[in-house]
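[1] Sequence and predicted structure, then a few things I'm wondering about:
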Amino acid sequence: MVVALVLSLSLAFSSAHPNQVICEHLKENECAFAVSSASRRCVLEKTEQDGYQCKTSDVSVDKISNHIETYACLGACGLERKTVGISSDAFLESSSLEKICSPGCSNNCPNIVDLFTNLASGEGTSLSDLCEQSANPHRKAAEISSSEAALGPASSDGDAEGKPHRKMEEVLSPDAAPGPNAGLEMHTLEIQVEAPSPSPSA
């Protein structure tokens, strides 16, 4: 009788345990940056019906499981609760990168730090290097100015009028390859205008 009671209480506790995170069971405002009980990152995806669905990704996480990110960390790291997919776009925005590198985020939100550390590694750099560049904007601006001076006039690729942007590795590296128009000489076209003949006197 006692054994049966203990067993029933154990089953009731395990079924109602709040830390069993299953991505497909999470709501829209719980999915992004969550980690399942199997240590897989949850990802929010848009459906064909213009809705959202939480799914389990193939991205594994070390030493973190059963985790739904807190509003405190999302605010400290400058992230949105309804973020779709997993992307490194935050690295391209200086304000977003500053938030991720801030002490409030980097010292208190290991789940987010782990995510962006791996994203930076996938881009061929490190989060610490990106944070150092973010903390020294004057040095970064000097590197970009020096690079532009070495390349000469900017090419038509990557301007701000709807054309493709430069890749992140090109923006971060001062050794970016010159554009297709770099080094071309400018030629002045001379046009001779014939002076009008004087009108006959009356």
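    Thanks, I have it. Numbering: from 1, shown residues only.
[2] from here on, contacts and neighbour counts on C-alpha atoms
    Will do.
[3] Now the host helix or strand of Arg41: buried residues?
    If you go by DSSP states H and E, Arg41 is part of strand 40-46. For strand 40-46, burial by neighbour count (16 or more other Cα atoms under 10 Å) applies to 40-45.
[4] here's the one I want to compare it with:
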Amino acid sequence: MHVEVPKVKWHSLREFLQHYLMIVLSILTALGLEQWIEHAHHRHAAEHASEQINTELGNTLRDIQAAIDMDEKKLEPLIALDTAISDDVRKGLSDVEINKHIREQSKGFTLAINWPAFNSQAWDVAVANQSATWIDADHLHRYAVAYAALRETANWTTHNATLALNAPRMIDLQTRIRLGKDVDPMEFLSMSQQMIVSTRGTIQYLKDASTPIKAALDPIGQ
């Protein structure tokens, strides 16, 4: 049996190769363009998420500092009054004299602890829509540490900050002092110590939370 191989003209083969290369280049171009668009989308999403997170953390940091300033301002006269009344008790002064000192020095103190709202909406959104995964790894780590510190501080203020406080009794004592009525000096000192310890603990937690937030917002680290 005789088989004759068909002859292919050179120019036909060249046209075929040209056509084939054009198809390959078109596919590669399309793939490259798709990857570029996807990369641009991810970069834009990461930049937007970072901007929102920076704004949220910046506002939270300012609120934390404002709460610290207010708590320290309220704590100072309370410590001074606690020290003065403790000295009166050690000296053996009568309850009448001690109550006189309490009324004279009580105008400058307030029984209250302040802390800000620990917002995390921007971070939660970035995690939910996965834009957080496109943020630079180092920057993402600093964000995660900052929000972890906020969660820990939020847990403290929710569950532990007022754990040592006898709030109803404090209100009762504060009301009696405001109305000029006598109170038990030892009970007053117990109340003041509860507030001092709780306020100091809250201030420290707020300061500890500020450190990783500042690191996350540090432009040098970005």
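    Nice, I can see it. Since the model is a prediction, treat every value here as computed from it, not as a measurement.
[5] Give me the TM-score for these two chains.
    For these two chains in superposition, a TM-score of 0.30 is obtained (TM-score structural alignment, normalised by the length of structure 1); 99 aligned residues with a Cα RMSD of 5.3 Å.
[6] and the strand holding Arg41 of structure 1, what other elements does it pack with?
    Contacts defined by 3 or more Cα pairs under 8 Å, 6 or more residues apart in numbering; DSSP states H and E place strand 40-46 of structure 1 against helix 28-31, strand 52-60.
[7] Redo the buried residues of strand 40-46 of structure 1 as a markdown table? Include distance to Glu30 of structure 1.
    What follows is the buried residues of strand 40-46 of structure 1, written out as a markdown table (distance: Cα to Cα, whole Å):
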| residue | distance to Glu30 of structure 1 |
| --- | --- |
| Arg40 | 15 |
| Arg41 | 12 |
| Cys42 | 9 |
| Val43 | 10 |
| Leu44 | 9 |
| Glu45 | 13 |
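[8] just to revisit the earlier point, just say which of the helices and strands packed on strand 40-46 of structure 1 is most tucked in.
    With neighbours taken as mean count of other Cα atoms under 10 Å, these reach their highest mean count in helix 28-31, at a mean of 21.
[9] helix/strand/coil for the residue positioned nearest the centre of structure 2?
    Nearest to the mean C-alpha position of structure 2, by Cα atoms, centre = their mean, lies Leu150 at 3.6 Å. Judged by DSSP: H, G, I helix; E, B strand; the rest coil, the three-state class of Leu150 of structure 2 is helix.
[10] all strands in structure 2, in order from the N-terminus.
    Taking DSSP state E to define them, one finds no strands in structure 2.
[11] Rebuild the helices and strands packed on strand 40-46 of structure 1 as JSON lines, extending it with distance to Ser121 of structure 1.
    As requested, those are exported to JSON lines (distance: least, Cα to Cα, whole Å):
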{"stretch": "helix 28-31", "distance to Ser121 of structure 1": "23"}
{"stretch": "strand 52-60", "distance to Ser121 of structure 1": "14"}
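[12] now for the ones you listed, which one comes closest to Ser146 of structure 1?
    Across those, the minimum distance to Ser146 of structure 1, taken as Cα to Cα, is reached by strand 52-60, at 38.7 Å.
[13] and the angle for the closest one with strand 40-46?
    Put simply, strand 52-60 of structure 1 runs at 150 degrees to strand 40-46, going by axes from the mean of the first three to the mean of the last three Cα atoms, to 10 degrees.
[14] Tell me which other helices or strands strand 52-60 of structure 1 touches.
    helix 28-31, strand 40-46.
[15] ok, then the element right after it?
    helix 71-76.
[16] which of the residues in that following helix are buried?
    73-74, 76.
[17] out of the helices and strands packed on strand 52-60 of structure 1, which comes closest to Ser134 of structure 1?
    strand 40-46 (26.9 Å).
[18] The residue nearest to the centre of structure 2 touches Ala209, doesn't it?
    Yes. Assessed by Cα atoms under 8 Å, Leu150 of structure 2 is found in contact with Ala209 at 6.0 Å.
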